[in-house]
Structures are given as C-alpha cells and as structure tokens.
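# no sequence on this one, just coordinates:
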C-alpha cells in the first residue's frame, strides 16, 4: 500500500519539478489534477459508487468474497495514488485564487 502512495508522491513531485523548470505553474492544476481525478474516478468504478442500489446488491451477491476484497483493495490503492496529486492540485488552486 505504501508503494502506491509513494508513487503518487513521486508523480506529484515530478509534475512540481516540471512546472518549476518550465515556469508554467498551471501544469500543477492540469496534470496533477487530471491524474488525481482519473485515479479517483477509477477507484469509484471499482467500488461501484456510480451504480444504483439494485445493481450493487446484485453484484454483491453474485461475486465471491475474494473478488470483493480485491475490488476494495484496488480502489484503496488508487485512492492512495490519487491523494498526493489531488493535494498538489488543490494547493495550487488555493494559492492562486485565495492568497
């Protein structure tokens, strides 16, 4: 689990370094925000957050316990990867618009 969070930190740091070198700070919002949102949406798809209750209940009773645990594990890993990137994007947005 730590490796996905560390990978997210590395990607966020790489985007930060690229923005510094290119002197284009909007990259922080565009690239880190996009990576974070795509990872967040993928995690939502894995958990079944975008389906209705009947479909979720049908999926719950038709899948095995191992499949359900894998699905939740994948969504957790994606959230851990998305977290540093979303923090970078939100931090840039707050600094740019409110400070």
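Perfect, I can see it now. Just so it is clear, the model here is predicted, and its values are computed rather than measured. Numbering: from 1, shown residues only.
# drop to CA atoms for contacts and neighbour counts, all remaining ones
Noted.
# element containing the spatially most central residue of the chain, please.
With distances taken as Cα atoms, centre = their mean, residue 82 lies nearest the centre of the chain, 2.5 Å away. Under the criterion of DSSP states H and E, residue 82 resides in helix 65-98.
# putting a second one here so we can go through both:
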C-alpha cells in the first residue's frame, strides 16, 4: 500500500504541475480519469456495488488469504486513485 500511495502522490504531483502551468484541460481529464477509474475498481473489489446476500456468499467461499489479497489490492487502488481525484478537483477549481 505504501508503494501505491507513493505512486499516486507522485503521479498527482506531476499532473498538477503540468495542469497548473500549461492550463490545458487534458490534465484534468487524465487525473480525474485515473482517480475515478481506480476508485471504481476499488469499489468493485470491496463489494460496494452488490447486495448483502452476494457479499456473504462470496465471503463464505473465499479463503482468508484470497480475502486479504483482495483487500490489499483495494487499498492500493484507493491510495493511487484518491490523490489523483483530488488533484482533478483542485485543477477544476483553479481553472
């Protein structure tokens, strides 16, 4: 997760610099796309978009190591996506 957060921060920092100094809307779209995409996939991995019955069924059929891997991937995607999503919001407010 630490690597994912570092990658997310660095990517967001560079996209913010490029977007701030060039005033191009494409950097807002790139940053927002990365952030939204990562957060949506993390939501899919966490089971946010399915019903409670399906969550319980999935929980009983997966092993604890599979659940831990899924949880770690979800946290990594959130750590990459959140800074980029915030940069997209910040660049939108500035421009």
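On my side now, so go ahead. Quantities reported herein were computed from a predicted structural model and do not represent experimental measurements.
# returning to that earlier point: grab the nearest non-local neighbour of the residue nearest to the centre of structure 1.
In space, and not counting its chain neighbours, residue 82 of structure 1 is closest to residue 36: 4.3 Å by Cα to Cα, 6 or more residues apart in numbering.
# check the secondary structure at residue 28 of structure 1 for me.
Three-state call for residue 28 of structure 1 (DSSP: H, G, I helix; E, B strand; the rest coil): helix.
# and it, what does it touch?
For residue 28 of structure 1, the contact set (Cα atoms under 8 Å, 6 or more residues apart in numbering) comprises 15, 16, 19, 88, 89, 92.
# circling back to that earlier point, you'd agree the residue nearest to residue 82 of structure 1 is up against residue 83?
Yes. The pair residue 36 of structure 1 / residue 83 is scored as a contact, 6.8 Å apart, by Cα atoms under 8 Å.
# these two: which has the busier surroundings?
Taking neighbours as other Cα atoms under 10 Å, residue 36 of structure 1 and residue 83 compare with residue 36 leading, 27 against 20.
# and the more buried one, what does it touch?
Counting by Cα under 8 Å, 6+ apart, the residues that residue 36 of structure 1 touches are 81, 82, 83, 84, 85, 86.
# mind checking the SS state of residue 49 of structure 2?
Strictly by three-state DSSP, residue 49 of structure 2 counts as coil.
# that one reaches residue 43, doesn't it?
Yes. Using Cα under 8 Å, residue 49 of structure 2 is in contact with residue 43, at 7.0 Å.
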